[in-house]
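S.K.: with the input below, show me the fold.
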Amino acid sequence: MKYYVVDAFADKVFEGNPAGVCVLDKWLSDDTMQKIAVENNLSETAFTVKENDGYRLRWFTPGGEIDLCGHATLATGYILMCFVEKDAQTIHFDTLGGKLTVTKKGDLYEMDFPSIETEPYELTDAMIDALGVTPVEVYKGRDLIFLLDSEETVHNLTPDFEKIKQFPEGLAVFVTAKGKEYDFVSRSFWPKLNVNEDPVCGSMHCSLLPYWYKKLNKTEMVARQVSKRGGTLYLTYCGERIKMSGKAALYSIAEIFIEEY
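M.R.: Take a look at the predicted model:
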């Protein structure tokens, strides 16, 4: 079966976040998809099957299936428009995170995603110990969000991933601060799913954009994830939904050989 790797939220290869994309004629077993994700060893491998007028989309990390993923959705939309439905300008997906779309607008791929609200949360000594810094604020939704005092602190952070794994709360840990060149910067850590740092995390911005909308009173922002690879996201706050855009670069096209398929 065909297997693609796309660098999402990237102007060129070796930037952004690499996602695996498998376009299937029929579903594989959950166990096989999980094994493929482990074998690929990327933060997410996306699996998609044509259903009615759109596609069913699922995302697997090396540590298990996840309910929302931005960069692998962008990557899948890019692959479908480039190689499967070449005349399409919009792809509709049905996912565990609800109905999502990817629309091509020039050299950007715009996604319509849910807006995730968070609530203030209590800072603990364990959090300070794991991060190695004292956050200014803490918020919680599905994940934990830590506001840090500066862009430099976000850049230089060296958290203890084993200690983050022990947090009883939050699937992932996000750190963010007001940016200099960009509206805000961030980093994303998922050690509970065997991904210490996600290079560019789209789903994180479903929580960060509503947060920064309240802080900056802006509906349109440009954000930068300041991981080693780095990536840029163009964001619009629309209340219950957000628009999230980025570029994509094709890294590889390959074939996977498995007996089940």
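
S.K.: going forward, measure contacts between C-alpha atoms and count neighbours the same way
M.R.: Fine.

S.K.: start to end distance for stretch 64-79?
M.R.: Taking CA to CA, to the nearest Å, stretch 64-79 runs 23 Å from one end to the other.

S.K.: with stretch 20-33 instead?
M.R.: This stretch, stretch 20-33, spans 12 Å end to end (CA to CA).

S.K.: gap between the closest residue in space to E137 that isn't next to it in sequence and E119?
M.R.: Residue nearest to E137 in three dimensions, not counting chain neighbours: L147, with 5.1 Å by CA to CA, 6 or more residues apart in numbering. Distance, L147 to E119, using CA to CA: 13 Å.

S.K.: and this one, please, so the two structures can be compared:
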Amino acid sequence: MSDVLVVKGLNARYGQVHVLDDVALSVRAGEVVAVVGPNGAGKTTLLRTLSGLVRERSGSVQLNGAEIGSLRPHRIARAGLAHVPEGRGTLASLTVEENLLLGAQGRSPKQAAARVAEMYDAFPVLGRLRGNRAGLLSGGEQQMLVVARGLMGEPKLLAIDEPSMGLAPIMIRDLIEMLRTAVATGVAVLLVEQNTALAAELADRVYVLVRGTVRAERAGGELPTDLLADYLV
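M.R.: Model prediction:
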């Protein structure tokens, strides 16, 4: 599998606070890579930096071999990186379908409609709820909606922050299937997740981020004791 995302020597600051320190990681096509770590480790900042929302940054970020590290957020999105931030972020007053269409910017109405139909095929629950206002959906349904909206633009990489937060166990199972559906289409997924058991189950590889530094990289599956010990530092 070829690398979709390659990050080398990534540093990021908020003013005088150095949040990311020489981070290096990669994500291959059709792969789920998880980033775990304690609160304050820099996980959310990592995704915000990759998507261009953090401006005080240095290092190399390549998407399908093209350098995107210096681009503005809208150009990074057009290059194929879809960022699904923590907190779901649906527009409550809009319907499911209207929320989906927000992810189709730059497409013709015909292309957008075709892509919406593909999302309904992939996530039938959304098809049944297409006319419902997003604010009336359950937490799990809203999470499904924001992921589908991120996929509307056919991204090369889906970067998703804490997707399981606040979800009941049954909805976490749906989330797993949803992300596996996305990966089956060839999308690479970079997942920031506080739930280490979910990260281990879903991911092909796991990076441990502690105080802005990558401390370990492991294959997916059951998290080994040494990784957990590092995670809990």
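
S.K.: so after superposing, what's the score?
M.R.: Superposed pair, TM-score by TM-score structural alignment, normalised by the length of structure 2: 0.29. Supporting alignment: 119 aligned residues with a CA RMSD of 6.0 Å.

S.K.: and L147 and E119 of structure 1? Which one has more around it.
M.R.: Comparing L147 of structure 1 with E119 by other CA atoms under 10 Å, the one with more neighbours is L147, at 18 against 11.

S.K.: so that one touches T176, yeah?
M.R.: Yes: using CA atoms under 8 Å, L147 of structure 1 is in contact with T176, at 5.2 Å.

S.K.: can you give me the helices in structure 1?
M.R.: 30-40, 71-79, 125-131, 151-156, 161-165, 204-216 (DSSP state H).

S.K.: kindly report the same for structure 2.
M.R.: 43-50, 73-79, 96-102, 109-122, 124-128, 139-151, 169-184, 196-202, 225-231.

S.K.: what angle sits between the fourth one and helix 139-151?
M.R.: Angular relation of helix 109-122 of structure 2 and helix 139-151 on a 0 to 180 degree scale: 140 degrees, by axes from the mean of the first three to the mean of the last three CA atoms, to 10 degrees.

S.K.: what's helix 109-122 of structure 2 packed up against?
M.R.: On a contact count with 3 or more CA pairs under 8 Å, 6 or more residues apart in numbering; DSSP states H and E, helix 109-122 of structure 2 meets helix 96-102, helix 124-128.

S.K.: could you identify which of those is most buried?
M.R.: By mean neighbour count, with neighbours taken as mean count of other CA atoms under 10 Å, helix 96-102 ranks first of those at a mean of 21.

S.K.: and the helices of structure 1, which is most packed in?
M.R.: Here the criterion is mean neighbour count by mean count of other CA under 10 Å, and of those the winner is helix 71-79, at a mean of 28.

S.K.: check which helices and strands it sits against.
M.R.: Applying 3+ CA pairs under 8 Å, 6+ apart, one finds that helix 71-79 of structure 1 contacts strand 2-8, strand 17-24, strand 45-51, strand 98-105, strand 108-114, strand 248-255.

S.K.: for those, give me CSV that also has distance to G77 of structure 1.
M.R.: Below are the helices and strands packed on helix 71-79 of structure 1 laid out as CSV (distance: least, CA to CA, whole Å):
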stretch, distance to G77 of structure 1
strand 2-8, 11
strand 17-24, 10
strand 45-51, 10
strand 98-105, 6
strand 108-114, 8
strand 248-255, 10
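
S.K.: out of these, nearest to M33 of structure 1?
M.R.: The closest of those to M33 of structure 1 is strand 45-51. By CA to CA, the value is 7.8 Å.

S.K.: contacts for the closest one?
M.R.: Here strand 45-51 of structure 1 makes contact (CA atoms under 8 Å, 6 or more residues apart in numbering) with 19-27, 33, 36-37, 55-61, 72-73, 76.

S.K.: just the buried subset of the residues you listed, please.
M.R.: The neighbour count (16 or more other CA atoms under 10 Å) marks 19-23, 33, 36-37, 55-61, 72-73, 76 as buried among these.

S.K.: ok, G127 of structure 2 - contacts?
M.R.: With contacts defined as CA under 8 Å, 6+ apart, the neighbours of G127 of structure 2 are 120-121.

S.K.: and it, how far from A182 of structure 2?
M.R.: Per CA to CA, G127 of structure 2 is found 16 Å from A182 of structure 2.

S.K.: also D230 of structure 2?
M.R.: In terms of CA to CA, D230 of structure 2 sits 30 Å off from A182 of structure 2.

S.K.: higher neighbour count, those two?
M.R.: Legend: neighbour count by other CA under 10 Å for D230 of structure 2 and A182, higher for A182 (20 against 15).

S.K.: picking up where we left off before, let me have the helices and strands packed on helix 109-122 of structure 2 in a markdown table, extended by distance to V189 of structure 2.
M.R.: Listed next are those as a markdown table, based on distance: least, CA to CA, whole Å:
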| stretch | distance to V189 of structure 2 |
| --- | --- |
| helix 96-102 | 19 |
| helix 124-128 | 21 |
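
S.K.: out of those helices, nearest to Y207 of structure 2?
M.R.: helix 96-102 (30.8 Å).

S.K.: what helices and strands are in contact with the closest one?
M.R.: Identification of packing neighbours for helix 96-102 of structure 2 by 3+ CA pairs under 8 Å, 6+ apart yields helix 109-122, helix 139-151.
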